[in-house]
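Enquirer: have a look; sequence and predicted model below, questions after that.
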Amino acid sequence: MMRVDTQRHSHLIIILLSALVGMGLMAMLIYFPHETAARAQAPAGNLSGGDWRTAFSNVAEYVLPRVVSIQGKRKVAPRVDIEDFFRNFPFPFGPEERGQQAPKPKPREASFLGSGWIYSADGYIVTNAHVVMESTNLRVQLHDVDGTAPIPATVVGYDARSDLAVIKVEAGRELPYLTLGSSKDARVGQWVLAVGSPFSPELQQTVTQGIISAKGRVVPADELGAVGYSIPDVIQTDASFNPVQSGGPLVDLNGQVLGINESIFSPTGALGGNIGIGFAISSAMAGKVIPQLIAKKKIVRGWLGIGIRDLSENMRKFYKAPSGGALITQISPEGPASKSDLQLEDVVVKVNDTPVHSASDLQRVVSELPPGETATFEVIRSGQSKSISIKIGEMPDDGGLSPSKPSPEEQVEAADPLGLRVQTLTGNMPQARALGVSKGVLVAAVNEGGPSAGILLKDDVITAVNRTTVTSAAEYRAALNAAKEAGAKFVVVRITRKADDRVLSTVVDITPDW
């Protein structure tokens, strides 16, 4: 009997729950009629065909024949095996006689894989610059016809500053191709698919789904050879892509390309896997770069010949630029800006009618200006707004930031309020010769845990404090004392630094230990 009663109660509970669910659904229909209709109906022209259960499948079916796998060879650093390693020790570890030196290993050729997508019916294919740079024996596996072998491809052109490249194949037939969509109109939260060939040939034609997580990201291009340059307007997505998937398309549910898969963020470094943070070059950027690569084999960009940086919160207050801007930290003597009234530590807040809130904003706006055009730059200087006209130049291949000629005797034994030990720079010091400067204050040591730790480095040269030029340790101390007497909570320091084979000038803010 007890079992029967339990069953009866169970039936009653199920009925009540069903009624409640039904009431809930009716409430949803009553209170959210527009949302329900929107979810039930696919956007016009969507490859889902009105059925969201097959939306991803339909898009994948359309896109996959238009995505290619890329293979080739390039020279890489030589491997050093264990016998070679021990062979260079002063005592023998193998059959070689004592003192014998191994020949210097030579670079070797290694195979690589990548992804791309067909841009036009006549065989132009888009991929990443880092996929095909310095490559040989380039071949492409097409997927529009089953059973075809990889065919040769040639590099039409590539652009390290956008990490985009165009290659071409002669397929002997018209190829299906993808079109660029509008990344500008794409919305955070909308569905996207990432397509490519991750890791190995066995994993070709992989499709993953996700959403657009953010827009307007900035990705450094230093590893591509474009030192100091960043790729702007990048799309962030949680659609999973991994090594070798670079160059494949990020498409919307119309099958249009919103981005070109470029890189992932991984806390474990280059060998790490995807953790849901991937970056794709926007179709807006691609739409400007790809046609130029096809027509001219290169990209023509506007250029000023300046070094810039973002403003910290302290710097916004100091320079009286509450909305941000791009701080001028370096002016190349050979650049167009050197022929204008632009000065170090000006803050650019507008170019023509386009507001500038960050260094990447200025980089993007200037690069899109045609060389030869004269543009108006609105800057903040000493708290006052000023307009400057500059004739835009053409960016050289090296990025156009040649060494600037800023400036740094007596040893300062005790650390100062910035946690630094400094001395006046003289022209016969190796640091002066290395930096190409003759005046300024040399950072001899940085106290661990001091105010400047992690900001300044040994052998940096300080050339100004709070916009006051300093050419000796005495002037440097005087500038710090003036800041302290004025009740400053931070100081703004202009420095010159050697970075690899380049000389860079920048500005930093430091909170002193008064």
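Expert: Received it, and whenever you're ready, just let me know what you need.
Enquirer: all contacts plus neighbour counts: C-alpha atoms, from now on.
Expert: Will do.
Enquirer: who's in contact with residue 277?
Expert: Applying Cα atoms under 8 Å, 6 or more residues apart in numbering to residue 277 gives the contacts 236-238, 264-266.
Enquirer: residue contacts, the residue positioned nearest the centre of the chain?
Expert: Computing the C-alpha centroid of the chain and ranking residues by Cα atoms, centre = their mean puts residue 219 first, at 1.2 Å. By Cα under 8 Å, 6+ apart, the contact set of residue 219 is 230-232, 234.
Enquirer: and the comparison structure, right after this:
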Amino acid sequence: MRPLPTLIALTAAAAFGGFAATALRDGLETPAQAAPAAAPPIIAAVPNVAALPTSVDGQALPSLAPMLQRVTPSVVSVHSKQRVRVSPFGNDPMFRRMFPELSQDRVRESLGSGVIVDAQRGYVLTNHHVIEGADDVSVTLADGRTLKAEFVGSDADTDVALMKIPPQNLSAIALADSNALRVGDFVVAVGNPFGVGQTVTSGIVSAVGRSNLPGIGFQNFIQTDASINPGNSGGALVNLKGELVGINTASFNPQGSMAGNIGLGFAIPTNLASSVMQQLASSGQVRRGIVGVETQDVTEREYRAFGLDEPRGAAVTRVYPGSAAATAGLQVGDVIVAANGQRIDDSESWRNFQGLQPLNSQLTLDVRRDGKPLKLTTGLSETRRDGQSIDPRLTGANFAELPESLRRQGWSGVLVTDVAKGSRAAQSGLRQSDVILAASSGNFSDLTSFRASFARPPEQLVLRIVRGRGQYQVLMR
């Protein structure tokens, strides 16, 4: 028998927000079939199986029901609608312009889950991908009420979103310290998989601190074998006390998200979700800081020269003047091997660690310098994002780091977040959502190095950008 190839693919959590009802219908209507097994020889008469006892030796059997009675009222279904314009000519821009009357408005609907975390203010946590691009969002409570939800803010890089509903007889869930979770702890997932209604599944914590999953942003996942299926996104992962330890967000499945769970589910830890929520509640956005260094991986050929026992760590290749790193005393040639006690294996894990820290964080870095251990303390600094502070020719444009999900797909560069109408940048042809891949100012990979590349402003500023599916050269005047 020829072995079958195995493909382990990440089921992007974005697929959880919406699903085809026909897939569920077909699955329910198609009966499972199996060949009957040969009957074994009868050794003795087998008695009828009795019902399970309610107690053993006078002790009641354990049940999750009392805890779930407290938890389930705080878990909601999230229904989002997005109006899209569909043309029979697909994405062909010429024919869409020539025959606009043939385009039709369609409503795309998706379904996910959410968790009430503040009953007084009506705050509901869910995943960013559940409500991304939605024009209308409603929430259905466990008691059957459906309430219109107001968007407060979201953070694509951690896949956390915050909504607000009318604070009328709501039940909020208690938040646990997710840092206290251990591998082997029992957990329960509550959500609305496949739209069948509120459903509870149980399992254990399989791992903590999971990262390096392709296609998703900054990561510090709880891994669990509790069943997480399409529609569970944004739902609750709770401990046996009924406290929220995570927000369910993704799973692995070789057949894609519609095939269901195979025991590899991932949840955003409560501590991370709570930190993001506080920023969204206060300003509607998440602000991130940087230490101010460029790093590279330590290779098999280099680690002994750095005085390391193994090829790991983030080797500092550049320290930006005036940055938090420069103030802390980091130097080119230093190797960062841990931060706040968390192991740093390579440049990606260092970037992931930075991205998960609040802007006012203080970091303790374990560094190897000339083969000797050294501890340094540093803060984070926020990079200015306005184009005028980078170069006058960029006046009117604002910039941001690329979404981390794109970086994990191999992209590097800078995202144009908005361009003021009539500004110098707009007159040169720069547009919102452009991705700047390269510039005549010099090499760069992110916003910090993009700014640093203008230390000596080029006489002629030309940007290479991605817009839609095409790449273009833009001369900034």
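Expert: Good, I have the coordinates. None of the values given here were measured: they were computed from a predicted structure.
Enquirer: where does the TM-score land?
Expert: Remark: TM-score between the superposed chains equals 0.60 [TM-score structural alignment, normalised by the length of the second structure]; 350 aligned residues with a Cα RMSD of 4.5 Å.
Enquirer: which of the contacts of residue 219 of the first structure lies closest to residue 152 of the first structure?
Expert: Within the contacts of residue 219 of the first structure, proximity to residue 152 of the first structure (Cα to Cα) peaks at residue 231, which comes in at 29.7 Å.
Enquirer: one step back: doesn't the residue nearest to the centre of the first structure belong to a helix?
Expert: No: read with DSSP: H, G, I helix; E, B strand; the rest coil, residue 219 of the first structure is strand and lies in no helix.
Enquirer: that one and residue 280 of the first structure: what is the separation?
Expert: Per Cα to Cα, to the nearest Å, residue 219 of the first structure is found 10 Å from residue 280 of the first structure.
Enquirer: common neighbours of these two, please.
Expert: The contact lists of residue 219 of the first structure and residue 280 share residue 234, where a contact means Cα under 8 Å, 6+ apart.
Enquirer: what are the ranges of the strands in the stretch 1-150 of the second structure?
Expert: 10-11, 55-56, 59-60, 75-86, 104-118, 123-126, 136-140, 146-148, 150-155 (DSSP state E, counting those that start in this stretch).
Enquirer: tell me the most packed of the contacts of residue 219 of the first structure, by neighbour count.
Expert: residue 234 (26 neighbours; other Cα atoms under 10 Å).
Enquirer: in this structure that residue contacts residue 278, no?
Expert: No: using Cα atoms under 8 Å, residue 234 of the first structure is not in contact with residue 278, being 9.9 Å away.
Enquirer: circling back to that earlier point, tell me the most buried of the strands of the stretch 1-150 of the second structure?
Expert: Each of those was scored by mean neighbour count; the highest is strand 123-126, a mean of 28, by mean count of other Cα atoms under 10 Å.
Enquirer: which stretch of the first structure lines up against that strand?
Expert: Residue correspondence for strand 123-126 of the second structure in the first structure, counting by TM-score structural alignment: residues 124-127.
Enquirer: over to stretch 227-240 of the second structure?
Expert: Mapped onto the first structure using TM-score structural alignment, stretch 227-240 of the second structure spans residues 240-253.
Enquirer: if we can go back for a sec, neighbouring contacts of the match of strand 123-126 of the second structure?
Expert: 115-119, 164-169, 246-248, 260, 290.
Enquirer: tell me, how many residues neighbour the residue lying closest to residue 403 of the first structure once chain neighbours are set aside?
Expert: Distances taken as Cα to Cα, 6 or more residues apart in numbering place residue 503 nearest to residue 403 of the first structure, at 5.2 Å, with adjacent residues excluded. Counted with other Cα under 10 Å, residues neighbouring residue 503 of the first structure total 18.
Enquirer: can you say which helix or strand has residue 503 of the first structure in it?
Expert: Assigned by DSSP states H and E, residue 503 of the first structure belongs to strand 502-510.
Enquirer: centre of the chain to that strand, how far?
Expert: Between the centre of strand 502-510 of the first structure and the centre of its chain there are 20 Å (Cα atoms, centre = their mean, to the nearest Å).
Enquirer: strands - which of the contacts of residue 219 of the first structure land there?
Expert: Judged by DSSP state E, strands contain the following of the contacts of residue 219 of the first structure: 230-232, 234.
Enquirer: distance of residue 34 of the first structure from residue 41 of the first structure?
Expert: 11 Å.
Enquirer: err, residue 5 of the first structure, not the other one
Expert: Residue 5 of the first structure is 46 Å from residue 41 of the first structure, where distance means Cα to Cα.
Enquirer: between those two, who's got more neighbours?
Expert: Between residue 5 of the first structure and residue 41, counted using other Cα under 10 Å, residue 41 has the larger neighbour count: 13 against 10.
Enquirer: contacting residues for the more buried one?
Expert: By Cα under 8 Å, 6+ apart, residue 41 of the first structure lies in contact with 50-51.
Enquirer: and for residue 235 of the first structure?
Expert: By Cα under 8 Å, 6+ apart, residue 235 of the first structure lies in contact with 212-217, 259, 279-282.
Enquirer: need these in TSV with distance to residue 180 of the first structure and secondary structure, can you?
Expert: What follows is the contacts of residue 235 of the first structure, written out as TSV (distance: Cα to Cα, whole Å; DSSP: H, G, I helix; E, B strand; the rest coil):
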residue	distance to residue 180 of the first structure	secondary structure
212	16	strand
213	20	strand
214	19	strand
215	17	strand
216	18	strand
217	19	strand
259	8	strand
279	17	strand
280	13	strand
281	12	strand
282	10	strand
